[in-house]
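>>> please find the sequence and the predicted model below.
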Amino acid sequence: MSYHRMAEVYDRLMKDAPYTDWVSWTKEVMAEHHPGAKTILELGCGTGEITNRLADSYQMTGVDLSEDMLAIAANKDKRHQIQWLLQDISQLMGLSGYDAVISFCDVVNYIVREEQLLSVFKNAYSALQTNGLFLFDVHSLRHISNDLVGQTFAEVYDDLSYIWFCDQGEEQNTVEHDLTFFVKSGELFDRFDETHKQKGYSIDFLKEELRQVGFNILDIHSDFSYNSSIEGDRIFFVCQKV
């Protein structure tokens, strides 16, 4: 799923996102399982908020399908010289030897076809060196059904407004996000619409797919906790290439 005009307003919509928590969790896991790591590849890096924060400690590469998002990310990169790549994460090319691959902010939920999901996992595996880590998160099925499907969200600012409908998708455990934006342009407001689709996956299904690729699952966390738990809104996987 590629963001289009939504890239213009993405950072404002995500201003309260827990980027600091993603970065802290990543560093904690890396310190425990791969303390000598130097290089990280981020799949679905968006506007580079996590990428840039981690670049203080690691050599970062950010991959995204949206050229607009990458342009914003690169503009933020004033001192780290991060490598920004326009690629589909289900069809990665030319990437290998990384100490870690990360994919956060429910990027994996945007992979709505199971065969594509397996490709993403295979690509993450191929991009890693032996003993490298693959860290990612997904929405829990409970969170999708209880907190997303059937909900409507809206915000109004002086120069930006949006309304966001979350509807049940055609398939089980899927959700369709229909968003309408009004962005001030001069004295008028410019309207644009986007539709995004996400799919939830059970923990058991994800474990099976990861093991099929060859990953060893070191741990499963929830909601930025470092303790082993699968009860939460956001589920984190810690996997290792063996």
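Here it is on my side, so go on.
>>> contacts, neighbours, all on C-alpha from now
OK.
>>> pretty sure residue 115 is in a strand, no?
No - the assignment for residue 115, made by DSSP: H, G, I helix; E, B strand; the rest coil, is helix rather than a strand.
>>> what is the burial count for it?
Residues within reach of residue 115, counting by other C-alpha atoms under 10 Å, total 10.
>>> that one and residue 66, how far apart?
Per C-alpha to C-alpha, to the nearest Å, residue 115 is found 21 Å from residue 66.
>>> quick one, strands of the protein?
Ranges of strands within the chain are 39-43, 59-64, 83-86, 98-103, 128-139, 152-156, 160-168, 174-185, 188-199, 215-222, 234-241, based on DSSP state E.
>>> what packs against the fourth one?
Right, the one you point to is strand 98-103. Applying 3 or more C-alpha pairs under 8 Å, 6 or more residues apart in numbering; DSSP states H and E, we find strand 98-103 packed against strand 39-43, helix 114-127, strand 128-139.
>>> pasting the second one now:
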Amino acid sequence: MSYGHFAYLYDQLMEDAPYDDWAGFALKNWQKHGPKSEKSFLDLGCGTGEISLRLADSGFHVTGVDLSPDMLAVAREKADNTGSSIRFVEQDMSELEMDDKYGIIGIFCDSLNYLESEEQVRKTFGKAVKYLVPGGLLMFDVHSIEKVANGFINRSFSLNGENVAYIWDSFSGEDPNSVEHEISFFVRDEQDGKYDRYDEIHYQRTFPVETYRSWLEEVGLEVVSITSDFLTIEPAEESERVFFVAKKSK
């Protein structure tokens, strides 16, 4: 899915997002399980580059990939402003074609949930195997089925900020464990003070934990850990976010 106007509002709306926790999760698991000689990071679904920037600050050679040219434009501007030498590439993660291999491939901030079909998810895992070095790690997080069913579906969210407001309604999608987000943004024009309206639809889908595990093993990845909600505990029925770490065999 390609973000439009949302890309330029994303950082305002996500200012409280736990980017430090995602970056910390990547670093902790790389230190515990990863190939120490290969300090490189491929950030799939990198969005506006917040996690890419943090890994670059930690000394990693970083490449960010996203389907949205608007998200990448914001990410490139941030990297330029901070002097970070991050390469950003516009691609679909399920059709990934790179010229390097990486010690870590990360798909964070539930970016994997934007893939609508089983085939796309499985192809993405296959691409990860192709572009990981021996001993490299694939890490990702996804919404739990509980989160989709009871945290999103038939719920409404709203924001009335100083310059940005939104009405966000979520409905059940056509596929099992999927959700459709209908979002109307109202953005204040700095020149005349009037508000412009933008409408977008975003679709997300998740799968059972054991399904993800089987798909990872199917492409030859060893599942190192499955945890929840930035903790070290296994997912429970009430968990909202599930984290996977899988390793490519040497």
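Yep, that arrived. Quick caveat, the model's predicted, so the values are computed rather than measured.
>>> on that earlier part again, and the strands of the first structure as JSON lines, adding mean neighbour count and distance to residue 71 of the first structure?
Output for these, formatted as JSON lines (neighbours: other C-alpha atoms under 10 Å; distance: least, C-alpha to C-alpha, whole Å):
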{"stretch": "strand 39-43", "mean neighbour count": "25", "distance to residue 71 of the first structure": "16"}
{"stretch": "strand 59-64", "mean neighbour count": "23", "distance to residue 71 of the first structure": "10"}
{"stretch": "strand 83-86", "mean neighbour count": "17", "distance to residue 71 of the first structure": "9"}
{"stretch": "strand 98-103", "mean neighbour count": "24", "distance to residue 71 of the first structure": "19"}
{"stretch": "strand 128-139", "mean neighbour count": "23", "distance to residue 71 of the first structure": "23"}
{"stretch": "strand 152-156", "mean neighbour count": "12", "distance to residue 71 of the first structure": "26"}
{"stretch": "strand 160-168", "mean neighbour count": "18", "distance to residue 71 of the first structure": "21"}
{"stretch": "strand 174-185", "mean neighbour count": "18", "distance to residue 71 of the first structure": "20"}
{"stretch": "strand 188-199", "mean neighbour count": "15", "distance to residue 71 of the first structure": "19"}
{"stretch": "strand 215-222", "mean neighbour count": "18", "distance to residue 71 of the first structure": "31"}
{"stretch": "strand 234-241", "mean neighbour count": "23", "distance to residue 71 of the first structure": "28"}
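>>> could I get these as CSV with distance to residue 33 of the first structure?
Below are the strands of the first structure laid out as CSV (distance: least, C-alpha to C-alpha, whole Å):
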stretch, distance to residue 33 of the first structure
strand 39-43, 14
strand 59-64, 18
strand 83-86, 25
strand 98-103, 11
strand 128-139, 8
strand 152-156, 39
strand 160-168, 37
strand 174-185, 33
strand 188-199, 29
strand 215-222, 9
strand 234-241, 9
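>>> if we can go back for a sec, wait, which of the helices and strands packed on strand 98-103 of the first structure is closest to residue 72 of the first structure?
strand 39-43 (15.7 Å; C-alpha to C-alpha).
>>> just the angle between the closest one and helix 114-127, please?
If you take axes from the mean of the first three to the mean of the last three C-alpha atoms, to 10 degrees, strand 39-43 of the first structure sits at 170 degrees to helix 114-127.
>>> now strand 39-43 of the first structure on the second structure. Mean distance?
Taken over the aligned residues, the distance from strand 39-43 of the first structure to the second structure averages 0.3 Å (mean C-alpha distance after the TM-score superposition for the first structure).
>>> how far does that strand sit from its chain's centre?
Here strand 39-43 of the first structure is found 12 Å from its chain centre; the criterion is C-alpha atoms, centre = their mean, to the nearest Å.
>>> which residues are contacting it?
Strand 39-43 of the first structure has contacts (C-alpha atoms under 8 Å, 6 or more residues apart in numbering) with 51, 58-64, 89, 98-104, 107.
>>> now do that strand: which range of the second structure does it align onto?
The aligned range for strand 39-43 of the first structure in the second structure is 40-44, by TM-score structural alignment.
>>> before we move on, what about stretch 140-151 of the first structure?
So stretch 140-151 of the first structure sits over residues 144-155 in the second structure, by TM-score structural alignment.
>>> between the two ends of that stretch, how far is it?
Stretch 144-155 of the second structure stretches 16 Å from its first residue to its last (C-alpha to C-alpha).
>>> same deal with stretch 38-52 of the first structure?
With C-alpha to C-alpha as the measure, stretch 38-52 of the first structure spans 15 Å from end to end.
>>> do the same with stretch 40-56 of the second structure
Using C-alpha to C-alpha, the end-to-end distance of stretch 40-56 of the second structure comes out at 9 Å.
>>> chain center to that stretch, what's the gap?
9 Å.
>>> kindly report the same for stretch 116-130 of the second structure.
On the basis of C-alpha atoms, centre = their mean, stretch 116-130 of the second structure is displaced by 14 Å from the centre of the chain it belongs to.
>>> now do the buried residues in that stretch.
Buried residues in stretch 116-130 of the second structure, counted by 16 or more other C-alpha atoms under 10 Å: 116, 120, 121, 122, 123, 124, 125, 126, 127, 128, 129, 130.
>>> and residue 213 of the second structure, what's its match in the first structure?
Residue 213 of the second structure maps onto residue 207 in the first structure, by TM-score structural alignment.
>>> what is the equivalent residue in the first structure for residue 128 of the second structure?
With TM-score structural alignment as the criterion, residue 128 of the second structure matches residue 124.
>>> hang on, isn't that match packed against residue 134?
Yes - using C-alpha atoms under 8 Å, residue 124 of the first structure makes contact with residue 134 at a distance of 7.0 Å.
>>> can you work out which residues contact both of those two?
residue 101.
>>> residues contacting residue 7 of the second structure?
Contact analysis of residue 7 of the second structure by C-alpha under 8 Å, 6+ apart lists 47, 48, 70, 71, 74.
>>> apologies, that question was intended for residue 60 of the second structure.
By C-alpha under 8 Å, 6+ apart, the neighbours of residue 60 of the second structure are 39, 40, 41.
>>> the same query, at a cut-off of 6 Å, please.
39, 40 (C-alpha atoms under 6 Å, 6 or more residues apart in numbering).
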